[in-house]
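In: Sequence isn't available, so here's the structure alone:
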């Protein structure tokens, strides 16, 4: 790419938690995929009706095609709003931006059946923003036999890898995943989904307290871990699978939790369930680190889970002193900006026609250029 072409990219991410859109405007070193600066960040919350529509699309229902199309249109409007906020913050206009990278909203993830579905209308986003849009990053990896997820380990290596220190980056969104970054640039990077992150905790507090998330983990911290329920939850076969592996709401949903509650044979106080769900997330992440990164010296957490002090404390305890736990803020990147930055980086990789996946992570047959272009 000639250096005269803009090196400004926008990344947009709306995750499994269904809370809203995180966006960043990043500049890249000309001719490379190295981020030189994050110039702005913005957040656009989803209205309640859109949350409900997207949640309903997680399972089969009537008139799905039309409902998905309408939700995709609404998403594009919110994505465009986020782009507009980033431009206003920086005094830029559409002509200054090379490309927008947008993940879309995952409504089904079934790589074992050969597909993953991130609903989106990138054509409408390109029309609204008048900026080229790169989207649908996961499908090419799935077409090559991969899981299509997680895609962030390659980015985590580029942003957080260290020649002297073995690190693990844990993204705790609706689903949790780990990126294992051994010391040294030549060492293999890999990662995988570990299981539920915030999705079950968010759904449980919404059911019982009408809140979208457990602020600071205070409600969970008020309860006690129910060992019988925890054992039931941990008996899920997904936790025993060897990587590569990925998951989503297709497996970890409220019916799954309710089935485990019924099998405990006794009533469990709602706050105790919340504490147990936090322990499930922390424990399964710690298990993954112990099994696959036993020499990790530091664990850095991003995503909404980094704001849950109770969950962070449980993770530190579950690691039993094997590594320290901090948010990615310690490395200069706010936890809620990391995933959006990843999709700015993936858009840059797509633009340079460089691969965006890691076959060791996803199980794909090889490196692939990820994404599809929707020109302005």
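Out: In hand now; what should we look at? Quick caveat, the model's predicted, so the values are computed rather than measured.
In: all contacts plus neighbour counts: C-alpha atoms, from now on.
Out: Will do.
In: pretty sure residue 168 contacts residue 180?
Out: Yes. Proximity of residue 168 to residue 180 meets the contact threshold set by Cα atoms under 8 Å, at 4.7 Å.
In: Name the residues contacting each of these two.
Out: Listed as contacting both residue 168 and residue 180 by Cα atoms under 8 Å, 6 or more residues apart in numbering are residue 293.
In: Spatially, what comes nearest to residue 286 if we skip its sequence neighbours?
Out: For residue 286, ignoring the flanking residues on the chain, the nearest one in space by Cα to Cα, 6 or more residues apart in numbering is residue 319 at 5.4 Å.
In: List the contacts of the residue lying closest to residue 136 once chain neighbours are set aside.
Out: Of all residues not flanking residue 136 in the chain, residue 371 sits nearest, at 5.2 Å (Cα to Cα, 6+ apart). Residues near residue 371 by Cα under 8 Å, 6+ apart: 134-140, 347, 350.
In: let's see it at 6 Å
Out: The neighbourhood of residue 371, defined by Cα atoms under 6 Å, 6 or more residues apart in numbering, consists of 134-137.
In: I'd like to know which of those are part of helices.
Out: Using DSSP state H, no member of the contacts of residue 371 sits in helices.
In: re earlier: the residue nearest to residue 286 and residue 374: what is the separation?
Out: With distances taken as Cα to Cα, to the nearest Å, residue 319 is found 44 Å from residue 374.
In: ranges for the helices of the stretch 251-376 of the chain?
Out: Under the criterion DSSP state H, counting those that start in this stretch, the stretch 251-376 of the chain contains helices at 254-263, 270-292, 309-318, 338-351, 359-362.
In: what about residue 108, which helix or strand?
Out: Following DSSP states H and E, one finds residue 108 within strand 105-110.
In: Pull the residues that contact whichever helix or strand comes after that strand.
Out: Next helix or strand after strand 105-110 toward the C-terminus (DSSP H and E): strand 115-119. Residues outside strand 115-119 that contact it (Cα under 6 Å, 6+ apart): 72, 104-110.
In: Spell out the secondary structure type for residue 178.
Out: strand (DSSP: H, G, I helix; E, B strand; the rest coil).
In: let's bring in a second one:
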């Protein structure tokens, strides 16, 4: 038996998720810790999502701040110093891959026993799908914005970090013209492998679309952004995998009742549930994935999937920093 820690901040940048797991015949979640992201670090990381002066120096300082925060959390779960595995994306990129998403192989490990056609959906700042079919390589890709635009809009208009349970979005009316304009972005037309981030989908991107349209109520924009998230997910799923039997949702979006309800309406032929219905807390799936990636690196197991990232072949991911 071996213990591994997974540390994940994700594109929402609200905090660090740290998961302590035991890797035996099965992966068992032993303990968890959440550390809120300091406001100064969050602003530094957000600023680095667009070009600006002194980027290398600012990135190094932000990296050190992030590492210090992670170390503080790790010490609360484990006392001794430990070896660190990091930088999981670089070897996939060197092999011609996109370096993302990295979690489909882990999703396959956890959930491949559930049915003939299963989809695992992570909704963090961005949404990504893992498509699992019996006797076929796992497939996966980013769908587009998850919570990133919803969070940004509610913060701008109401001073809130997020729209709890999608309650504010539920008071608005989806605006068809705005939705059509947003969905016309070229990213949504691609079938994958594909990945995206804040450098593409952000408030300036939304503002450019709003500038050419009539003024909408703030809650109507929020409702339309929630519809954008749901539609981009289901459109991507139906284009890539026909006859999905179950859609399992993890990440912060699994706590958004309005989003979960809309996903169920758009995919009535499948069971749409949180991963908690299958014994895995949706808040910790991604942190657990990085603990698993560390295990794979140390054991010499390839953890990328060319069918997901378009890399030229399987690669052992990660760089090892001994204790």
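Out: Perfect, thanks for sending it. Nothing here was measured: the structure is a model prediction, and the numbers come from that model.
In: Give me the TM-score for these two chains.
Out: Once superposed, chain against chain, the TM-score is 0.97 (TM-score structural alignment, normalised by the length of the second structure); 323 aligned residues with a Cα RMSD of 1.2 Å.
In: ok, and the most crowded of the contacts of strand 115-119 of the first structure?
Out: Each of the contacts of strand 115-119 of the first structure was scored for neighbours by other Cα atoms under 10 Å, and residue 104 scores highest at 24 neighbours.
In: can you tell me what part of the second structure stretch 201-220 of the first structure aligns to?
Out: Residues 150-169 of the second structure are where stretch 201-220 of the first structure lands when matched by TM-score structural alignment.
In: quick one, strands of the stretch 151-300 of the first structure?
Out: Here the stretch 151-300 of the first structure has its strands, by DSSP state E, counting those that start in this stretch, at 167-172, 175-181, 190-196, 298-302.
In: between those strands, which gets nearest to residue 218 of the first structure?
Out: Closest approach to residue 218 of the first structure among the strands of the stretch 151-300 of the first structure (Cα to Cα): strand 167-172, 17.3 Å.
In: Have a look at how far, on average, that closest one is from the second structure.
Out: When the second structure is overlaid, strand 167-172 of the first structure sits 0.4 Å from its aligned residues on average, using mean Cα distance after the TM-score superposition for the first structure.
In: Contacts for that strand next, please.
Out: So strand 167-172 of the first structure is contacted by 177-181, 197, 296-303, 305 (Cα under 6 Å, 6+ apart).
In: what's the angle between it and strand 190-196?
Out: Note on geometry: by axes from the mean of the first three to the mean of the last three Cα atoms, to 10 degrees, strand 167-172 of the first structure and strand 190-196 are set 40 degrees apart in direction.
In: Just tell me the aligned range of strand 167-172 of the first structure in the second structure.
Out: Going by TM-score structural alignment: strand 167-172 of the first structure matches residues 118-123.
In: circling back: could you single out the most deeply buried of the helices of the stretch 251-376 of the first structure?
Out: Comparing these on average neighbours per residue, with mean count of other Cα atoms under 10 Å, the densest one is helix 338-351 at a mean of 27.
In: name the helices or strands packed onto that one?
Out: Under the contact definition 3 or more Cα pairs under 6 Å, 6 or more residues apart in numbering; DSSP states H and E, helix 338-351 of the first structure sits against strand 8-13, strand 99-102.
In: Point out the other helices and strands that the shortest one packs with.
Out: Put plainly, it is strand 99-102 of the first structure. strand 8-13, strand 133-135, helix 338-351.
In: Mind giving me the packing neighbours of the second one?
Out: It stands for strand 133-135 of the first structure. Contacts defined by 3+ Cα pairs under 6 Å, 6+ apart place strand 133-135 of the first structure against strand 99-102, strand 372-374.
In: once aligned to the second structure, how far is the last one on average?
Out: By that I understand strand 372-374 of the first structure. Mean deviation for strand 372-374 of the first structure: 0.9 Å (mean Cα distance after the TM-score superposition for the first structure).
In: so that strand matches what in the second structure?
Out: Strand 372-374 of the first structure corresponds to residues 319-321 in the second structure, going by TM-score structural alignment.
In: Just the element for the aligned residue in the second structure for residue 142 of the first structure, please.
Out: Matched to the second structure by TM-score structural alignment, residue 142 of the first structure sits across from residue 93. Using DSSP H and E, residue 93 of the second structure sits within helix 90-94.
In: buried sites along that helix?
Out: The neighbour-count check on helix 90-94 of the second structure (16 or more other Cα atoms under 10 Å) flags 90-93 as buried.
In: Please tabulate these in JSON lines, including the columns distance to residue 181 of the second structure.
Out: Shown next, in JSON lines, are the buried residues of helix 90-94 of the second structure (distance: Cα to Cα, whole Å):
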{"residue": "90", "distance to residue 181 of the second structure": "35"}
{"residue": "91", "distance to residue 181 of the second structure": "37"}
{"residue": "92", "distance to residue 181 of the second structure": "34"}
{"residue": "93", "distance to residue 181 of the second structure": "32"}
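In: what's the span of stretch 295-304 of the second structure, first residue to last?
Out: First residue to last in stretch 295-304 of the second structure (Cα to Cα) measures 13 Å.
In: who touches it?
Out: Stretch 295-304 of the second structure is contacted by residues 314-317 when judged by Cα under 6 Å, 6+ apart.
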